[in-house]
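1. sequence and predicted structure, then a few things I'm wondering about:
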Amino acid sequence: MADDSIPVSADVPDSPFRTTGTDHVTVWGSNAEETIAFYRDLLGMPLVMRQPNLDDPSQTHLFFDTGDGRILTVFVSDERSSNRGRLRTQVGGVR
């Protein structure tokens, strides 16, 4: 259960470090064709870069502009098919 005694606030905390933003957020996708169809063709995010995943060259790293110059990247593999059914999000998963 969450500790309700910890205040929720948009005020910048008194901490030794400050973040100024993120470079990009990366998620796992299925294959390139269906991922591009979703993010570019349906959501209107331009595909601005494509390169091999530097940690695993068997995958591709797609970079989409979210509309304000910030980037969403997706690791894809042509060996992964899309799951069109309802997915149960596991611990650490993204919705």
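-> Yep, that arrived.

2. going forward, measure contacts between C-alpha atoms and count neighbours the same way
-> OK.

3. what count of nearby residues applies to Val48?
-> Neighbours of Val48 under the rule other CA atoms under 10 Å: 12.

4. try this one side by side with the last:
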Amino acid sequence: MKIMHCPLNGPRNISEFIYGGELKAMPDPAACNDREWADYVFYHDNQPGVVTEWWLHAPSSYWFLAERNTLTDEILHTFEPQDIFQQRVEFATGEPRS
């Protein structure tokens, strides 16, 4: 059984987690075009080696970050998002983007 350490809930079976994608810089939603936004949302670099990724602990709906070696599938470190993010990003509400 593979175990992942959730920063909120401690060691848990890997089946409780959902992969959320690579951590990468988000373009400005108000200034980027649809292609740039699609690249951010849907495409990944998929580089071999150590990658920082978003993970969700599904039973608690808790999002966190993990450093994982994509060559060995070893989870090296898990941590809370606030360890690297100082503020929450707020999106404008209203009309859909064109």
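-> Arrived safely. A quick note: this is a predicted structure, and the numbers were derived from the prediction, not measured.

5. just give the TM-score of the two.
-> TM-score for the superposed pair, counting by TM-score structural alignment, normalised by the length of structure 1: 0.29. Supporting figures: 47 aligned residues with a CA RMSD of 4.0 Å.

6. do you know how far the nearest residue to Leu47 of structure 1 once chain neighbours are set aside is from Glu33 of structure 1?
-> Spatial nearest neighbour of Leu47 of structure 1, excluding adjacent residues (CA to CA, 6 or more residues apart in numbering): Phe64 at 4.6 Å. Computed as CA to CA, to the nearest Å, the Phe64 of structure 1 to Glu33 of structure 1 distance reads 14 Å.

7. same check, this time on Leu62 of structure 1
-> Taking CA to CA, one finds Leu62 of structure 1 at 11 Å from Glu33 of structure 1.

8. ok, Thr26 of structure 1 next?
-> From Thr26 of structure 1 to Glu33 of structure 1 the distance is 17 Å (CA to CA).

9. out of the two, which sits in the busier spot?
-> Thr26 (14 against 11).

10. next secondary structure element downstream of whichever strand or helix holds Gln51 of structure 1?
-> Per DSSP states H and E, Gln51 of structure 1 falls inside strand 47-52. As assigned by DSSP H and E, the chain's next helix or strand after strand 47-52 of structure 1 is strand 60-65.

11. what angle sits between that next one and strand 47-52?
-> Put simply, strand 60-65 of structure 1 runs at 160 degrees to strand 47-52, going by axes from the mean of the first three to the mean of the last three CA atoms, to 10 degrees.

12. show me what strand 60-65 of structure 1 is packed against.
-> The helices and strands touching strand 60-65 of structure 1, judged by 3 or more CA pairs under 8 Å, 6 or more residues apart in numbering; DSSP states H and E, are strand 47-52, strand 71-76.

13. I'm done for today, thanks for sticking with me.
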